[in-house]
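Enquirer: With the sequence up front, the predicted model follows.
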Amino acid sequence: MSRSDEKPAALVPFAVPQFTLTDYSKFFAAGALCCTVTHGGMTPIDVVKTRIQIDSEYKKLNLLTGARHVIRTEGASGLLTGFGPTAVGYLVQGGAKFAGYEFWKKQFTQIAGDQESAVKYRTAIYLGASSVAEFFADILLTPLEATRIRLVSQHGYANGLVSGFTRLAREEGMRGLYAGFLPILCKQIPYAIGQFTVNEFCHELAFRSMSEETRRSLSGGSKFAIALGSGVVAGFAAAILSQPADTLLSQINKGHGPTGSMPHRLAVLAREAGFKGLFAGLGPRMVMTAGLVAGQFLMYGAIKDALSAPPGLEIHKEDK
C-alpha cells in the first residue's frame, strides 16, 4: 500500500472521569479545610509581611525582627491580628478554588477532545482551569481580605472579623468591600497559576521516568516526598508571580494612592513603589507561601482520601 493510501492513526479518546455533585462537594470540603488551616496558621508571618509592605517603621526589618517589633509594641496577640477574616476567607476561597480547578480542568480537557490534544495543550488547560477557578473564588475572598488588611494595617480599627467587616460595610459599602477586587485578581490568579501549573509539572517530571508498575508501588514516604517537593517549588513560583500585586493590594486596602479608576491607582502606586518596592517583603512571603502551598497539597490529598473522594484528572505527558 502506498504512503498516500495509509490511514491516519485514530485519535485516542481521553478517559475523563465523570465526577458527581458529591465528588465536587468532597473536593470543596478538602480544599476549604486545607486552605483555612494553612492560611490561619500562617497569620503571624502574614502580619509581619503586610507591615513590611505598608508601614515605614518596618521597612528595614526582616521576618524575625519584624515579629519582635510587633510583640514589643502590641503584645504577642498582635501576631494574630486578622486571624478571623483569614480563616473564614480562605475557607470559602479554598473550597471554591480546589473544586473549581477540578471542574474546569475536566471541562477544558473535554473541549480538547482526545488524549493527544489534551496532552499537547495541557499547559493551556492548567492555566485556564486555575485562572477561571480563582476568578470565582476571589469573589468570595475579596471582602474578607479587605477586612483582614484593615485590621492589620490600622491598629484599633475593630476587634475582629464581625466588627471589622460590619464597620467596613457600613462606612464604605460594596465599593469599600470590593475596592481590592482588581488587584486581588492580579495577585491571586498568578498565584493560582504558579500553585497548580508548577505543581502539575513537578509531578509529571517526577513520574515521567517511572514505569507504571513502579508508580503504583511507590511507598508512602516516596509519595510524601514528591508531594512535598512539588508543593515547595510551586509555592516559590506562586510567591514570585503574585508578589507585586500583593504589595499593591495592601496599599489599596490601606487607602493609599490617588483617586480615580482602579487601573489608574494601581499604575500610580506601582510607579511610586518601583521594582524594589513592589518586591518588598518577598523573602518572608516566599517562606510563607512555600509552606502554604506544600501544606495545602499534602492536606488536600489526605482529606480527599479520608472522604473517599476520587483522584483528580491527570493529563501528564509520558516518556516514549
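Expert: Looks like it came in fine.
Enquirer: switch to C-alpha atoms for all contacts and neighbour counts from now on
Expert: Noted.
Enquirer: Tell me where the stretch 101-250 of the chain has helices.
Expert: With helices called from DSSP state H, counting those that start in this stretch, the stretch 101-250 of the chain shows them at 115-120, 122-153, 161-177, 181-192, 198-208, 212-216, 220-254.
Enquirer: and of the ones you listed, who's closest to residue 106?
Expert: helix 122-153 (8.5 Å; CA to CA).
Enquirer: which other helices and strands contact the closest one?
Expert: helix 43-54, helix 83-112, helix 161-177, helix 181-192, helix 220-254 (3 or more CA pairs under 8 Å, 6 or more residues apart in numbering; DSSP states H and E).
Enquirer: run the last query once more with 10 Å
Expert: helix 43-54, helix 83-112, helix 115-120, helix 161-177, helix 181-192, helix 198-208, helix 220-254 (3 or more CA pairs under 10 Å, 6 or more residues apart in numbering; DSSP states H and E).
Enquirer: Alongside the first one, take a look at this:
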Amino acid sequence: MYSPAFYAACTAGGIASCGLTHMAVTPLDLVKCNMQSEVTQVKETAPIDPAKYKSISSGFGVLLKEQGARGFFRGWVPTLLGYSAQGACKFGFYEFFKKTYSDMAGPENAVKYKTLIYLAGSASAEVIADIALCPFEAVKVRVQTQPGFARGLSDGLPKFIKAEGAAGLYKGIVPLWGRQIPYTMMKFASFETIVELIYKHAVPVPKAECSKSSQLGISFAGGYIAGVFCAIVSHPADNLVSFLNNAKGATVGDAVKKIGMLGLFTRGLPLRIVMIGTLTGAQWGIYDAFKVMVGLPTTGGAPPVAPVEEAAKAIA
C-alpha cells in the first residue's frame, strides 16, 4: 500500500482537506486575527480601532458595516494557496514518516509505541509544511489586519517584500512552528487515539462491518474532538504569529509585554475553538472521503480491510 501512488493520493487529499476548509472559514479567521491584532501596533500607526473588535459579534458587525459582505473573505487567495501547500506536506509527509518510523521501530515496538510514532511523524511533517505555509501566512495576516495594505496576494506579496525583504516573509517561522507543531501533533495523535476508542467502545460492530458513511462520520467526530485540544495547545503561539506579522519590527518580547501572558492564552480563544474544531473535523472528513474515493481505507481504528494489492490498483 505504501507506494508512490499511495503517497500521491494522501498528498492530494491533504490539499483538498486543508486548502478548502481554511478558505471556507476565512470570515472567522479574519475576525480572530483582528481581535488579536488590535493591540499589536507597536511600531506603526494603528490602523485598527481598539474599540471595534472586543467580541466576536461586534467584529462581524464592524466588518459588515465597513466592508460589506465581500470583506468577510479578504485574504482568501493566500489562505487557499498557503494552506493547500501546507496540507499537501502535512498529510503526505505524515503518512511517509509514520511508515518510516514504524519500520525503524520494528513490528512489536511499532504497536507498543504507536502514540509516540504518531507524535514524531506529525511533528516531522509539520516542520516541512510550515516552510511552505509561512510566506502566504505573513501576507494573509497583513492583508486581513491592515485595511488598505493590499487587495490580496498578487499585490500584497511584492509590497511585503519591498518593505521587509524576502527574509521578512519568514520572520514568523519560529512562532509558526510553535503554533503548528504542537497543533499537528495533537491533531494526528489524538485523532488516531480517539477514533480507535470510538470503534472499540462506542461502535457495536468492528470497523470492517461499518458502512463507509459511518466510518466518515466517525472521522469527522474524532477530528472535531481533536480540534478542540489542538486549539488550546497552540493558541499562545497563534497570538504571537498574528502579532509579529502585523507589527513591523516587533519581537516576541514586545508581544508578551503588550498582550500579557494571560492574554496569550485567552485572547480570541473561544472563537478559535469553534473554528479549529469545525476545521479539523471537516479536514479529517474530507481527507478520509478522498481516500475512500480512490480505494483506500479511512484513517485509524483498524488495519486496512482490503488487500494492499487492491488498494494499490485503485489509486494507480
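Expert: Perfect, I can see it now. Everything quoted here is computed from the prediction, not taken from an experiment.
Enquirer: picking up where we left off before, mind putting the helices and strands packed on helix 122-153 of structure 1 in JSON lines, distance to residue 150 of structure 1 included?
Expert: Listed next are these as JSON lines, based on distance: least, CA to CA, whole Å:
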{"stretch": "helix 43-54", "distance to residue 150 of structure 1": "11"}
{"stretch": "helix 83-112", "distance to residue 150 of structure 1": "11"}
{"stretch": "helix 115-120", "distance to residue 150 of structure 1": "44"}
{"stretch": "helix 161-177", "distance to residue 150 of structure 1": "8"}
{"stretch": "helix 181-192", "distance to residue 150 of structure 1": "15"}
{"stretch": "helix 198-208", "distance to residue 150 of structure 1": "32"}
{"stretch": "helix 220-254", "distance to residue 150 of structure 1": "6"}
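Enquirer: and residue 310 of structure 1, what does it touch?
Expert: 17, 19, 20, 23, 24, 26, 27, 304 (CA atoms under 10 Å, 6 or more residues apart in numbering).
Enquirer: Kindly recompute the last result at 7 Å.
Expert: residue 23 (CA atoms under 7 Å, 6 or more residues apart in numbering).
Enquirer: likewise residue 37 of structure 2?
Expert: Contacts of residue 37 of structure 2 by CA under 7 Å, 6+ apart are 145, 242, 243, 246.
Enquirer: ditto for residue 35 of structure 1
Expert: 90, 91, 94, 296.
Enquirer: What does residue 130 of structure 2 correspond to in structure 1?
Expert: Taking TM-score structural alignment, the alignment pairs residue 130 of structure 2 with residue 138 from structure 1.
Enquirer: Compute the number of surrounding residues for its match.
Expert: Residue 138 of structure 1 has 25 neighbours, counted by other CA atoms under 10 Å.
Enquirer: The one 5 residues further on too?
Expert: One way to gauge burial is a neighbour count; for residue 143 of structure 1, by other CA under 10 Å, it gives 23.
Enquirer: sorry, back to before: dump the helices of the stretch 101-250 of structure 1 to TSV, plus distance to residue 275 of structure 1.
Expert: Below are the helices of the stretch 101-250 of structure 1 laid out as TSV (distance: least, CA to CA, whole Å):
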stretch	distance to residue 275 of structure 1
helix 115-120	35
helix 122-153	22
helix 161-177	27
helix 181-192	16
helix 198-208	24
helix 212-216	44
helix 220-254	8
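Enquirer: Mind checking those for the one nearest to residue 286 of structure 1?
Expert: Minimum separation from residue 286 of structure 1 across those (CA to CA) falls at helix 220-254, 5.5 Å.
Enquirer: And the next helix or strand past that closest one?
Expert: Using DSSP states H and E, the helix or strand that directly follows helix 220-254 of structure 1 along the chain is helix 262-278.
Enquirer: What helices and strands are in contact with that following helix?
Expert: If contacts are counted by 3 or more CA pairs under 7 Å, 6 or more residues apart in numbering; DSSP states H and E, helix 262-278 of structure 1 sits against helix 220-254.
Enquirer: switch the cut-off to 10 Å
Expert: helix 181-192, helix 220-254.
Enquirer: picking that back up, so which of the helices of the stretch 101-250 of structure 1 gets nearest residue 108 of structure 1?
Expert: So among the helices of the stretch 101-250 of structure 1, helix 122-153 is nearest, using CA to CA, at 5.9 Å.
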